[in-house]
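>>> sequence-free structure coming up:
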């Protein structure tokens, strides 16, 4: 019978015979691998708890920027200006053997009055802390800026009798412009400033200094997706107006100023991005003399916010 021959080459090697094998069930037993304990609800995709956890993670990410843990404001004049403006600070570094003048004396006095630590360090150490900046023997350490959540901006507007007024920045990457915008927003009664998560300046030491301390008085929030956040604000009843050189109206026709409003300011070079422009209800331009191409972001913001504040004052008298 085939398969039973004793001739060489006609007999299968042991262990290769097909058919029943005692104790194997006809084939090699396959070990079952356990999948471990059941994952928690928040770790199971598709579960409601998983979606809630992801939403909370996105909210947390939206309130942070990838910035150093601490920054140092360098230079005698900048340090004194920040201390006068009562910018939050954790330490004042003074170089050993510094040639003291009125600014150094005032910086030390203001820091001591506010309970800020005054630390003497060597010049090489201060060079390292300020990353080689022109510190003139003084450096002021400021803590990381605490960003608000976008929802907090409307909450802040509810504390006043005026309609909400917010400023949103689309790709403004110069921290000096950011600081100046925040200063203007505070001066003209805005309720907060909204920044995109990416391609935007953050609240660095330079922005702090330019804002002259007003960043401590007005909430600054970060949106993971600026376009989506603008549409969300529009759904809540706010009108979205973008600054644009080729706007659909000029500033003299800005009748929307007296209602709930978001003023969107584009980047220094390319202006508003396409998606942000599409999210705007209108775009406004600032008339200028011939031969002048444009204003930088912070100046343009100041002009529009001043007009908004003027129109609201006039309406309040009528």
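Sure, I can see it. Predicted, not measured: the structure shown is a model, and the values here were computed from it.
>>> make it CA atoms for all contacts and neighbour counts henceforth
Fine.
>>> all helices for the chain, in order.
Here the chain has its helices, by DSSP state H, at 48-62, 76-84, 102-113, 123-129, 150-157, 175-187, 205-210, 226-235, 274-279, 297-317.
>>> Tell me which of those sits nearest to residue 268.
Nearest of the helices of the chain to residue 268, taken as CA to CA: helix 297-317 at 5.9 Å.
>>> what comes into contact with that closest one?
172, 177-178, 180-181, 184-185, 188-189, 243, 251, 257-258, 265-268, 286 (CA atoms under 8 Å, 6 or more residues apart in numbering).
>>> give me that answer again for 7 Å
177, 180, 181, 184, 188, 257, 258, 265, 266, 267, 268 (CA atoms under 7 Å, 6 or more residues apart in numbering).
>>> In addition, the following structure is provided for comparison:
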């Protein structure tokens, strides 16, 4: 049954802290996000729209630096937030079921680096992807580093966490997505594999690539046509290129 899941209440110590203008302002603007506290310099508050319900503590740069990891570029803004409510795969697939909706879906197989996932979310927002799907136990939690890398996209791109990725890929297939796994050893390039169907792009973990069982649940494997001088690309770069390839197909006649 398609439904929204609710996370249990978090203890204050487990709430993530976001920093930087893009991450904090996007969190404040997201009606689905609860911002518990905001620390800011007076300069950092310039141009930031803060709801009256959010308590603000003014502090100097050094004080803010003690609230976040060493050398984090907080730009005079630090926010403590509640994690977003879970999004369920059935709900996401239902959103993309409308006629003419050709938005791609991204599936990440044990991509654990928060900077990579944040960068992938940013590319997903830039190319209007339907959302991303990850395995719950093998993906990073919401964090300041991830939100910073996402540059606001964490607040606007649906993120589904699933227990069983293979089962999720079966559900994605039932929703009429053509599942393309990116693999450097594949004989066919992504450009020729895309075709005209709705696409789910499946990307494997940093270094190891897709697991065998994940590849078995793809309809087709394809590679990016990179030079033989380079063995592979960072997963976030590969995701951006793959999303561009889908966008180029969809806008070929524009």
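Yes, it's here. What you see is a predicted model; the values in this text were computed from it and never measured.
>>> Tell me which two of the contacts of helix 297-317 of structure 1 sit farthest apart.
258 and 268 (27.0 Å).
>>> Can you give me every residue that contacts residue 279 of structure 1?
227, 230, 231 are the contacts of residue 279 of structure 1 under CA under 7 Å, 6+ apart.
>>> And for residue 48 of structure 2?
residue 25.
>>> picking up where we left off before, would you format the helices of structure 1 as JSON lines with distance to residue 220 of structure 1 included?
As requested, the helices of structure 1 are arranged in JSON lines below (distance: least, CA to CA, whole Å):
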{"stretch": "helix 48-62", "distance to residue 220 of structure 1": "12"}
{"stretch": "helix 76-84", "distance to residue 220 of structure 1": "18"}
{"stretch": "helix 102-113", "distance to residue 220 of structure 1": "25"}
{"stretch": "helix 123-129", "distance to residue 220 of structure 1": "27"}
{"stretch": "helix 150-157", "distance to residue 220 of structure 1": "8"}
{"stretch": "helix 175-187", "distance to residue 220 of structure 1": "8"}
{"stretch": "helix 205-210", "distance to residue 220 of structure 1": "12"}
{"stretch": "helix 226-235", "distance to residue 220 of structure 1": "14"}
{"stretch": "helix 274-279", "distance to residue 220 of structure 1": "19"}
{"stretch": "helix 297-317", "distance to residue 220 of structure 1": "15"}
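>>> and residue 197 of structure 1, which of those helices is closest to it?
Between residue 197 of structure 1 and the helices of structure 1, the shortest separation by CA to CA is 6.7 Å, and it involves helix 48-62.
>>> Show me which positions of the closest one end up buried.
Neighbour counts over helix 48-62 of structure 1 (16 or more other CA atoms under 10 Å) mark 50, 51, 59, 61, 62 as buried.
>>> Likewise for stretch 136-146 of structure 2?
By 16+ other CA under 10 Å, the buried positions in stretch 136-146 of structure 2 come out as 138, 139, 140, 142, 143, 144, 145, 146.
>>> just stretch 120-138 of structure 1 next, same as before
120, 121, 123, 126, 127, 129, 130, 135, 136, 137, 138.
>>> Would you check how far apart the counterpart of residue 188 of structure 1 in structure 2 and residue 77 of structure 2 are?
Following TM-score structural alignment, the counterpart assigned to residue 188 of structure 1 within structure 2 is residue 127. From residue 127 of structure 2 over to residue 77 of structure 2 the distance is 28 Å, taken as CA to CA, to the nearest Å.
>>> same check, this time on residue 242 of structure 2
Going from residue 242 of structure 2 to residue 77 of structure 2 by CA to CA gives 34 Å.
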